[in-house]
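Colleague: Sequence and computational prediction follow.
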Amino acid sequence: MNKLLVILAAFSLSAGVASAQTAPTKVKYKSKTDQAAKAQKTPEQKADHKAKQLAQKLNLTAEQTEKVRQLHLSRYQQLQANRVKYATAGKSAARKQEMKTDKAAYEAQLKQILSAEQYTKYAQLRAEKVEKHKAQRKAKS
């Protein structure tokens, strides 16, 4: 009887130790539903979200916030039109060039809306985001 109790105790302890050693599995990719939910946002919703983010981070006035929202709305509508336009073309040189000119125009308009101090802070936040993205890409490879 004592041997049976010792064996049961040893088994239960070893099972507990074995289950404690398993690491939780990390999801490598986002699920399709997460991506679909993100893709379903309208340009208006995206513009509102981005304007609120920038207003909070850069301490924008109400007038600046509305101008930034309108700028992002036009930008997201243009991006959506470009996706449709280049859906079958793939990654062509013309598409890359058009994206660069659109981004330069966006940056110039944003610079007119923001004060010098706000634009400096925006540029700093943007640079930090780019560095974080590079570090994540480097860590994946």
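Modeller: Noted; the coordinates are in hand. Numbers count the residues shown, from 1 in each chain.
Colleague: drop to CA atoms for contacts and neighbour counts, all remaining ones
Modeller: Fine.
Colleague: from what I can see residue 50 touches residue 72, true?
Modeller: Yes: the criterion here is Cα atoms under 8 Å, and residue 50 meets it with residue 72 at 7.4 Å.
Colleague: next up, a second structure to put side by side with the first:
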Amino acid sequence: MKLPLLSLLAAFALTIGSAAAQTTTSAPATRGRGEMRQQASPDERATRQSEQMTKQLGLSADQTSRIKQILLTREQERQALRGQGRPEGATREQMGAQMKANRDKYEAQFKEVLTADQYAKFTQLQQDRKQRGGQGKDGAQVGKVKARKGKVKVKSTES
């Protein structure tokens, strides 16, 4: 009686294990807020960002299409840089300078497309976003999480 029950249990465990192995995805995924989600393509990110800018800045159809093209180019460049990793021998300062040069290049392109009022509002929104960097959606201050060698430290930012 015990032998058939054990063999049935072993067969069930193998079936479950193989079914779980077949459901894994090969597409790049990122972790976010407790679940796995697919990483958006550069085109999806550019579309989402251009729609958001259209709402926030009141862009015309022509401005929206031009901004979307700038954003798409920027996102494709970012993805290529992420794929390359840090170039051999590049220091942190050199990488920071390269990222700043890229930001300045795209800022200049945005400035050409946007009106003076739209650009002023755009820069204000960027500053607000930067200041909100450590806050959650509800405005509550979120602790900074630092992970190193398998250990996670949470640094509270409360006073």
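Modeller: Structure's in. What do you need? Just so it is clear, the model here is predicted, and its values are computed rather than measured.
Colleague: Give me the TM-score for this pair.
Modeller: Their TM-score after superposition, calculated using TM-score structural alignment, normalised by the length of the first structure, is reported as 0.68; 109 aligned residues with a Cα RMSD of 2.4 Å.
Colleague: quick revisit: neighbour count winner among residue 50 and residue 72 of the first structure?
Modeller: residue 72 (22 against 17; other Cα atoms under 10 Å).
Colleague: where's the more buried one, which helix or strand?
Modeller: In this assignment (DSSP states H and E), residue 72 of the first structure forms part of helix 62-85.
Colleague: Which residues does the next helix or strand after that helix contact?
Modeller: Sequence-wise, the next helix or strand downstream of helix 62-85 of the first structure (DSSP H and E) is helix 93-113. The contact list for helix 93-113 of the first structure (Cα atoms under 8 Å, 6 or more residues apart in numbering) reads 64, 67-68, 71, 75, 86, 119.
Colleague: let's go with 7 Å and repeat that
Modeller: With contact meaning Cα atoms under 7 Å, 6 or more residues apart in numbering, helix 93-113 of the first structure is reached by 64, 119.
Colleague: mean deviation of it from the second structure?
Modeller: Averaged over the aligned pairs, helix 93-113 of the first structure sits 0.9 Å from the second structure after superposition, using mean Cα distance after the TM-score superposition for the first structure.
Colleague: Buried residues, that helix. List them.
Modeller: 110, 113 (16 or more other Cα atoms under 10 Å).
Colleague: And stretch 122-138 of the second structure, by the same measure?
Modeller: So for stretch 122-138 of the second structure, counting by 16+ other Cα under 10 Å, buried means residue 122.
Colleague: Measure how far that stretch is from the centre of its chain, please.
Modeller: On the basis of Cα atoms, centre = their mean, to the nearest Å, stretch 122-138 of the second structure sits 15 Å off its chain's mean C-alpha point.
Colleague: Please apply the same query to stretch 48-56 of the second structure.
Modeller: In terms of Cα atoms, centre = their mean, the centre of stretch 48-56 of the second structure is set 16 Å apart from its chain centre.
Colleague: same question, stretch 61-81 of the second structure
Modeller: Distance, centroid of stretch 61-81 of the second structure to centroid of chain: 15 Å (Cα atoms, centre = their mean).
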